[in-house]
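[1] Sequence first, then the predicted structure, then my questions.
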Amino acid sequence: MNRSAKYKYFYLPWSIGVLVLGIALANQLMEIHQANSFCGNVDIPIEAAAVPVAIPTKRLTTMPFFPGCAELTGGEKRNCSQQKLSEYLESHAGYATGKTTHRTAGNATIEVWIGADGLVKSHRTYKAVGHGRSSDLARIVDNMMAEGIRWEPATVNGKPVSSSTMVSLHYNMVWAGGLKKKDSQSK
């Protein structure tokens, strides 16, 4: 039977290569399985197999809250905290100006680590928008650290713990000039 050149030079070597790799992989897996088989013929007593496992207690966790909403609880406190944080970010934002061709609208996001004492410990950029927008948000968080703004820390079983949270700010596109209007008057 006459085979084409494509079969002889492509399909046949490819299928043989896959077969050889499959055999080599199977041998390696068998060696790993035999090396990790530490039980062998060892009998495990029933008493050792039935060790009671301690069931963990339910952990109640609250996320960190931006200051200014201490008197509220639950969802109202979360909404108030987000509103206060948005107000702070927007009041301190120094929107970087860009050229009219820059498409720099979007959300800049930073991960902020808040210590058990409620102070901002560090941050890292999670999502960058470009043209100085993310560095502007980092500057705002640095100011938060310098001013010593104390968040209400996250809690586990009522005890304050260190945690991280995401802080986002939506930047609008900055246009350097106004739109030109067509002169609709006819002479």
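    Right, received. Where do you want to start?
[2] Only C-alpha atoms from now on, for both contacts and neighbour counts.
    Will do.
[3] Tell me where this protein has helices.
    Using DSSP state H, the helices of the chain run over 5-6, 12-36, 46-49, 74-92, 133-147.
[4] Check it against this one:
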Amino acid sequence: MNIGLTGGIACGKSTVSSMLVRRGALLVDADQIAREVVEPGTPVLASVIERFGVDLLLPDGSLHRKKLGERIFGDKEARTALEQLLHPSIRATMKARMEAYAADYPDKLVVVDVPLLYESKLEWMFEQVMVVYVPRDIQILRLMERDKLMREQAEKRLASQMPIEDKRALADYVIDNSGSLEETERQIDTFWTERGLL
């Protein structure tokens, strides 16, 4: 069985994915794959540099991710261009890892952590989608605290994603992460036992 795991920024997706992994799930991390596809020497990195400029290369040949982020933030056209360069490789790698895990470990739950799952319309890849949820006001406070942002900056980041309430409405399974870690663990236990996972 596989599930797509998503949520909003600062909702605690990493916390939930690590709880699932501790119980024996296998993790495919889209963010990690996104870093791998632009490692030095990869064709995707070459395409990104060609499109966005050689000044995005660090002395060691790696991508200056922060600078790239600043360059595309707030520029819809640039963000779309970057996604067109990255997404085919990211999706192909995700799919290959999911298939390899399913073949090698047929009894295990495969969790695929995809931050922009709904925005990228990737629901079709998964048997079910789990959304890690916190109300928007908590999301903003956690984001401000985590990234040391002013409220206005946090609001701007949230505005670039689908609203968390919309994701919650689309989910097959919702984990409410607005309470204590113990409460989140209890919800993961319920999910685990309901599905008869070992």
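    Nice, thanks for sending it over. Not measured: the values here are computed from a predicted model.
[5] Fetch the TM-score of the aligned pair.
    Laid over one another, the chains give 0.24 as their TM-score (TM-score structural alignment, normalised by the length of the first structure), with 76 aligned residues with a CA RMSD of 5.4 Å.
[6] still on that earlier bit, turn the helices of the first structure into TSV, columns for distance to residue 125 of the first structure and mean neighbour count.
    Converted to TSV, the helices of the first structure look like this (distance: least, CA to CA, whole Å; neighbours: other CA atoms under 10 Å):
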stretch	distance to residue 125 of the first structure	mean neighbour count
helix 5-6	52	9
helix 12-36	42	11
helix 46-49	48	8
helix 74-92	15	15
helix 133-147	7	18
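[7] nearest to residue 171 of the first structure, of those?
    helix 133-147 (7.3 Å; CA to CA).
[8] and the closest one, what other elements does it pack with?
    If you count contacts as 3 or more CA pairs under 8 Å, 6 or more residues apart in numbering; DSSP states H and E, helix 133-147 of the first structure packs onto helix 74-92, strand 106-114, strand 120-127.
[9] Any chance of TSV for these, columns distance to residue 156 of the first structure?
    Converted to TSV, these look like this (distance: least, CA to CA, whole Å):
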stretch	distance to residue 156 of the first structure
helix 74-92	16
strand 106-114	14
strand 120-127	18
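[10] mind checking which of the ones you listed is nearest residue 169 of the first structure?
    Closest among those, using CA to CA: strand 106-114, at 5.5 Å.
[11] Next one: residue 48 of the first structure relative to residue 36 of the first structure, how far apart?
    Applying CA to CA, to the nearest Å, the value for residue 48 of the first structure to residue 36 of the first structure is 21 Å.
[12] same thing with residue 135 of the first structure?
    Taking CA to CA, one finds residue 135 of the first structure at 50 Å from residue 36 of the first structure.
[13] same question, residue 124 of the first structure
    Counting by CA to CA - residue 124 of the first structure and residue 36 of the first structure are separated by 41 Å.
[14] coming back round to it: could the helices of the first structure go into a markdown table alongside distance to residue 167 of the first structure?
    Below are these laid out as a markdown table (distance: least, CA to CA, whole Å):
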| stretch | distance to residue 167 of the first structure |
| --- | --- |
| helix 5-6 | 58 |
| helix 12-36 | 46 |
| helix 46-49 | 48 |
| helix 74-92 | 9 |
| helix 133-147 | 9 |
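[15] Which one of the ones you listed lies nearest to residue 159 of the first structure?
    Nearest to residue 159 of the first structure, of all those, is helix 74-92, at 17.4 Å by CA to CA.
[16] Who are the packing partners of that closest one?
    Helix 74-92 of the first structure packs on helix 133-147, strand 163-171, going by 3+ CA pairs under 8 Å, 6+ apart.
[17] Look up how far residue 48 of the first structure lies from the nearest residue to residue 166 of the first structure once chain neighbours are set aside.
    The shortest distance from residue 166 of the first structure to any non-neighbouring residue, by CA to CA, 6 or more residues apart in numbering, is to residue 111 (4.5 Å). Noted for residue 111 of the first structure: a distance of 45 Å to residue 48 of the first structure, by CA to CA.
[18] top helix in the second structure by residue count?
    For the second structure, the longest helix by residue count, based on DSSP H, is helix 76-104.
[19] For whatever helix or strand comes next after that one, give me every contacting residue.
    Downstream of helix 76-104 of the second structure, the first helix or strand assigned by DSSP states H and E is strand 110-113. With CA atoms under 8 Å, 6 or more residues apart in numbering as the test, strand 110-113 of the second structure has contacts from 1-6, 13, 17, 20, 25-31, 94, 98, 101-102.
[20] Show only the entries of these found in strands.
    When the contacts of strand 110-113 of the second structure are checked against strands (DSSP state E), the matches are 2, 3, 4, 5, 6, 26, 27, 28, 29.
[21] Kindly reformat those residues as TSV containing neighbour count and distance to residue 139 of the second structure.
    Shown next, in TSV, are those (neighbours: other CA atoms under 10 Å; distance: CA to CA, whole Å):
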residue	neighbour count	distance to residue 139 of the second structure
2	21	27
3	19	23
4	25	21
5	28	17
6	28	14
26	21	27
27	20	24
28	22	24
29	18	22
